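Student: Prediction below, plus the sequence it came from.
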Amino acid sequence: MKTIVVIYCHPYKKSFNHAVLEKVLQSLIAQSLNPKVLDLYAEQFDPVYDLEELRLFHTGQTHDPLVTEYLQALKDAAGVIFITPIWWNSLPGMLKGFIDKVMKEGEGLSHTVSKTGIKGELTNLKRAYVLTTSTSPTFYLRLFCGNAIQKIFIHKTLKQLGVHSGKWLNFGGITNSSLKRRQRYLQSVTKMSFRF
């Protein structure tokens, strides 16, 4: 059974993001996939890159046990799903800190650096799904805010880490959305066919 890491980044358990998480887990289990949830807020992950963490960076080491646990989970998985809000047109600081701290340089870790660039080591992650919510409409994020999730996070950051296929799904305009529209979206998530 393939293990899929689900990285969940929202502090409020009654949020729409949490409802998305529950539906994603239902869908993965129905497809005989084994979800492993990394709940960054609930697990009190510290996204701050302190001086000691920086000192250890080039050795591939860390003084944060969650960093070791999270990186190993990613190395053992077949795919990854991010569930997060979009705040100020980009990823929340918590999730950015996750990328900064967990993605360690070194052979057998998340990436290696050479004279020609970064080589991703997480090639075991066949695909990434990024499920987001936003106050802004999706077209606004794509056309007027630089399309940061697709262009930077999926096509640059994840690709540099070795994840060469990614899909972004955003529920835009959440603040003014109707209950019916939110329910329809959650039903569609439950029926999603995740391909890894």
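Tutor: Sure, I can see it.

Student: from here on, contacts and neighbour counts on C-alpha atoms
Tutor: Will do.

Student: give me every residue that touches the spatially most central residue of the chain.
Tutor: Centrality entry for the chain: nearest residue to the mean C-alpha point is Phe82, 2.9 Å, by Cα atoms, centre = their mean. Neighbouring residues of Phe82 by Cα atoms under 8 Å, 6 or more residues apart in numbering: Val6, Ile7, Tyr8, Cys9, Ala128, Tyr129, Val130, Leu131, Thr132.

Student: Just put those in JSON lines and tack on neighbour count, distance to Ser15 and secondary structure.
Tutor: Below are the contacts of Phe82 laid out as JSON lines (neighbours: other Cα atoms under 10 Å; distance: Cα to Cα, whole Å; DSSP: H, G, I helix; E, B strand; the rest coil):
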{"residue": "Val6", "neighbour count": "23", "distance to Ser15": "17", "secondary structure": "strand"}
{"residue": "Ile7", "neighbour count": "22", "distance to Ser15": "16", "secondary structure": "strand"}
{"residue": "Tyr8", "neighbour count": "23", "distance to Ser15": "12", "secondary structure": "strand"}
{"residue": "Cys9", "neighbour count": "25", "distance to Ser15": "11", "secondary structure": "coil"}
{"residue": "Ala128", "neighbour count": "26", "distance to Ser15": "22", "secondary structure": "strand"}
{"residue": "Tyr129", "neighbour count": "20", "distance to Ser15": "19", "secondary structure": "strand"}
{"residue": "Val130", "neighbour count": "20", "distance to Ser15": "17", "secondary structure": "strand"}
{"residue": "Leu131", "neighbour count": "22", "distance to Ser15": "14", "secondary structure": "strand"}
{"residue": "Thr132", "neighbour count": "22", "distance to Ser15": "12", "secondary structure": "strand"}
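
Student: take a look at this one as well, against the first:
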Amino acid sequence: MTHALVLYAHPCEESYASALHRATVDTLKGRGWTVDDCDLYAEGFDPILTAEERRGYHEVGPNRGPVEDYVKRIEAADALVLCFPVWNFGYPAILKGFFDRVFLPGVSFRLEDGQVRPNLTHIKKLAAVTTYGGTRVRAFMAGDPPRKMVERHLWHVTRPTTVKYLALYDMNRVTQAGLTANLDRVRKELETL
């Protein structure tokens, strides 16, 4: 049975991101997966890397202390699914802070002779469910950092067999029919994750 960690990053229950989050969790559970639904805002995750944490960043083992519960959750997962809006062509700060604080040496990667080696290779499925206010062309022209972070950085530390990046672009002008169609597309794509 697949065990997914869903990282959700949006503060508003009434948002379209929240609808995408619910569709994601429901679809994965409907497939018979177990889901650890990590709503970073609801859990009050602190995204700030402290000076003490930064000083101890490379001390593998003790560096996990402040975020041990989150480390255990990521280590228990076979699948990692992110649900987030793109803000200013990046992750919401709380999600970026999660990666800064939890994806530590000895957790998401290990250093061998100065080279970064993947350390979350038990994660076999990786997906992102996201929205952009701008068009796909505008995101492309800006370099589309969130897509690259998922498809390059997260791919590198996990080496999954399946990667899906499910983005709805141009949220500022999408119709209700477009929102509904996207929810259906997300459910369909997650059925084959």
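Tutor: Everything's here; your move. The structure presented is a predicted model; accordingly, all values stated were derived computationally and were not measured.

Student: TM-score for these two?
Tutor: The TM-score (TM-score structural alignment, normalised by the length of structure 2) is 0.91; 190 aligned residues with a Cα RMSD of 1.7 Å.

Student: Which members of the contacts of Phe82 of structure 1 define the maximum pairwise distance?
Tutor: Within the contacts of Phe82 of structure 1, two members stand farthest from each other by Cα to Cα: Cys9 and Ala128, at 15.3 Å.

Student: can you give me the helices in structure 2?
Tutor: For structure 2, the helices defined by DSSP state H occupy 16-30, 51-55, 68-75, 93-102, 136-141, 145-148, 155-158, 176-190.

Student: Which among those is found nearest to Gly114 of structure 2?
Tutor: Taking the helices of structure 2 one by one with Cα to Cα, helix 155-158 is closest: 15.3 Å.

Student: in structure 1, what residues pair with the closest one?
Tutor: Using TM-score structural alignment, helix 155-158 of structure 2 lines up with residues 159-162 of structure 1.

Student: Comparing the helices of structure 2, which comes out most buried?
Tutor: helix 155-158 (a mean of 21; mean count of other Cα atoms under 10 Å).

Student: In contact with the nearest residue to Glu53 of structure 1 once chain neighbours are set aside, which residues?
Tutor: Excluding the flanking residues, the one nearest Glu53 of structure 1 by Cα to Cα, 6 or more residues apart in numbering is Thr62, at 5.8 Å. If you count contacts by Cα under 8 Å, 6+ apart, Thr62 of structure 1 has them with Glu53, Leu56, Thr68.

Student: Make CSV out of those residues and add distance to Leu141 of structure 1.
Tutor: Rendered in CSV, the data for the contacts of Thr62 of structure 1 read as follows (distance: Cα to Cα, whole Å):
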residue, distance to Leu141 of structure 1
Glu53, 33
Leu56, 36
Thr68, 33
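
Student: No further queries at this time; thank you.
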